[in-house]
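Novice: have a look at this fold, sequence not included:
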């Protein structure tokens, strides 16, 4: 039986096992096993080696281990993993551990699924952590007009902007949260604010020209504090990150099994599951 898993800390609320079993059912991959594993922070490296030594086929990696996974697979990385400095997908190929980062393409594909083109758009990203690093290159590859990164600690945003500017002629700028320039078509929340159930201290004027906002966090209702904020300021189209989760998972599933699943049906099923959990 093919064994796949997601490693994280914490991990109890992960939707990945349900999602990947839905993928496997689509392509008739049986028997199929995908588990969620709570890994103590100091045991990650040993847990990865043990998983593959015991015949495991593929791993998804979530917080707080994406940088450690990057180091483990550093000699066999995809270009998008190299630029992100983080890995969320691991597998063995020709006897070597390989790593990829599918977060960025997951975000881009979910935005495009909703009828939004990123080409020639002015994009603001809120947050300067690993989530931001993972999505910048795929956003740039969509030929956006310009990209601005804003973070509570401005220097972190500036460091990321400087790093990625070397890859593109597209202007990348940075600031703190209180001095963000106005006029953005698309605003993406890559910060942890919605996980903390708090709104960001940003001005309503940022949303004057914004027609689409995206929060990488997903919730039972599909609403987050950031999306509520955007709607209050007049943004008509908003999305949480459930589709990003499913698309990044579909990319990983394709890497491991050479089959790209139907994503729309899985998003609908997981959304229904989340609503059911909320109502119980």
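Specialist: That came through fine. These numbers come from a predicted model, not from an experiment. Numbering: from 1, shown residues only.
Novice: going forward, measure contacts and count neighbours with C-alpha atoms only.
Specialist: Will do.
Novice: residues touching the closest residue to residue 56 other than its chain neighbours, list them.
Specialist: In space, and not counting its chain neighbours, residue 56 is closest to residue 3: 5.0 Å by C-alpha to C-alpha, 6 or more residues apart in numbering. Going by C-alpha atoms under 8 Å, 6 or more residues apart in numbering, residue 3 touches 32-35, 55-58.
Novice: let's see which of those end up in helices.
Specialist: Nothing among these maps onto helices, per DSSP state H.
Novice: residue closest to the middle of the protein?
Specialist: residue 103 (3.7 Å; C-alpha atoms, centre = their mean).
Novice: give me the number of residues near the nearest residue to that one once chain neighbours are set aside?
Specialist: Using C-alpha to C-alpha, 6+ apart and skipping the chain neighbours, the partner closest in space to residue 103 is residue 248 (5.3 Å). By other C-alpha atoms under 10 Å, 24 other residues sit near residue 248.
Novice: comparison target, given below:
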């Protein structure tokens, strides 16, 4: 039976085995998917051993996404821009890398009836999570995509790599010079109970605020956004499921439905 895994450290919290086994049952694919804790200094050896043992592919989570990129023989354009790989495929002795985070985000936004075409989008943060979603967001033809980051130079690097006249950047405090329809938090601030230093009036004018992380209750960012007057707030659980579906499709050539899995995960959180 074809074997797949998710590799990370820590990994115990991962919902990927549950998600992918559910996808396999739904699409009648014969496979096993397990999680594997990887020692911090053993990622490359672990992946090569799994591939040589007949593994078909895997997902990569923190802190190994950048190492996964370096390990690949071929990578997709979106993975190259992100500087990170979350989906590995092993074919003909080669390691192929992709990044499905961005398309997962876009699909979740569209599933939540969020219009991206001709909209003004603010992307908060310029780390790996932000890099991974820039191209898929631009493919939706927004009127404007602004990357805001505490350190402007990091946001400028992304703009230079992409070179798109709809894409620009600013510091957190200069967000007030713009008005946005959709605001996406790509920082990990919510995981630490913190907020990005975005002016509150910027949040108040937005139609939709999205946080890439999720929790049982509203994340600190989404709670702040709702209190500040944002019309709609969405967490990243749907993104998790949608990016997994993209990985599954890359491996198996079939796109699973995400609705039922997402409903189950949401129920587990409450």
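Specialist: Cool, got the structure. A quick note: this is a predicted structure, and the numbers were derived from the prediction, not measured.
Novice: one step back: what strand or helix carries the residue nearest to residue 56 of structure 1?
Specialist: strand 2-8 (DSSP states H and E).
Novice: packing partners for the helix or strand following that strand?
Specialist: Next helix or strand after strand 2-8 of structure 1 toward the C-terminus (DSSP H and E): helix 16-27. Here helix 16-27 of structure 1 touches strand 2-8, strand 32-38, helix 242-257, helix 263-279, going by 3 or more C-alpha pairs under 8 Å, 6 or more residues apart in numbering; DSSP states H and E.
Novice: let me have these in JSON lines, extended by distance to residue 122 of structure 1.
Specialist: Shown next, in JSON lines, are the helices and strands packed on helix 16-27 of structure 1 (distance: least, C-alpha to C-alpha, whole Å):
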{"stretch": "strand 2-8", "distance to residue 122 of structure 1": "34"}
{"stretch": "strand 32-38", "distance to residue 122 of structure 1": "38"}
{"stretch": "helix 242-257", "distance to residue 122 of structure 1": "20"}
{"stretch": "helix 263-279", "distance to residue 122 of structure 1": "27"}
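Novice: and the ones you listed: which comes nearest residue 107 of structure 1?
Specialist: helix 242-257 (4.7 Å; C-alpha to C-alpha).
Novice: what stretch of structure 2 does that closest one fall on?
Specialist: Under TM-score structural alignment, helix 242-257 of structure 1 corresponds to residues 237-252 of structure 2.
Novice: mean offset of the matching stretch relative to structure 1 (after superposition)
Specialist: With mean C-alpha distance after the TM-score superposition for structure 1, stretch 237-252 of structure 2 departs from structure 1 by a mean of 0.6 Å once superposed.
Novice: ok so, going back, compared with structure 2, how much does the strand holding residue 3 of structure 1 deviate?
Specialist: Strand 2-8 of structure 1 sits 1.0 Å off on average (mean C-alpha distance after the TM-score superposition for structure 1).
Novice: need the residues that contact the match of helix 242-257 of structure 1.
Specialist: Stretch 237-252 of structure 2 has contacts (C-alpha under 8 Å, 6+ apart) with 16, 19-20, 23, 29, 56-57, 59, 87, 89, 100-108, 212-214, 254-258, 261-262, 266.
Novice: and it, what's buried?
Specialist: 237-248, 250-252 (16 or more other C-alpha atoms under 10 Å).
Novice: repeat for stretch 38-57 of structure 1
Specialist: For stretch 38-57 of structure 1, burial by neighbour count (16+ other C-alpha under 10 Å) applies to 39, 44, 48, 51-52, 56-57.
Novice: same check, this time on stretch 9-28 of structure 1
Specialist: In stretch 9-28 of structure 1, counting by 16+ other C-alpha under 10 Å, buried: 9, 11, 14-17, 19-24.
Novice: Provide the aligned range in structure 2 for stretch 14-21 of structure 1.
Specialist: Going by TM-score structural alignment: stretch 14-21 of structure 1 matches residues 14-21.
Novice: and the matching stretch, how far out from the chain's middle?
Specialist: Here stretch 14-21 of structure 2 is found 16 Å from its chain centre; the criterion is C-alpha atoms, centre = their mean, to the nearest Å.
Novice: now swap in stretch 25-43 of structure 1 and tell me
Specialist: Worked out by C-alpha atoms, centre = their mean, stretch 25-43 of structure 1 lies 19 Å from the chain centre.
Novice: pretty sure residue 195 of structure 1 sits against residue 215.
Specialist: No: with contact defined as C-alpha atoms under 8 Å, residue 195 of structure 1 does not count as touching residue 215 (10.4 Å).
Novice: so between those two, which is more surrounded?
Specialist: In this view residue 195 of structure 1 and residue 215 are compared by other C-alpha under 10 Å, and residue 215 has more residues nearby, 28 against 13.
Novice: strands of the stretch 151-280 of structure 1, start to end?
Specialist: Remark: strands assigned in the stretch 151-280 of structure 1 by DSSP state E, counting those that start in this stretch are 172-175, 186-189, 212-215, 237-239.
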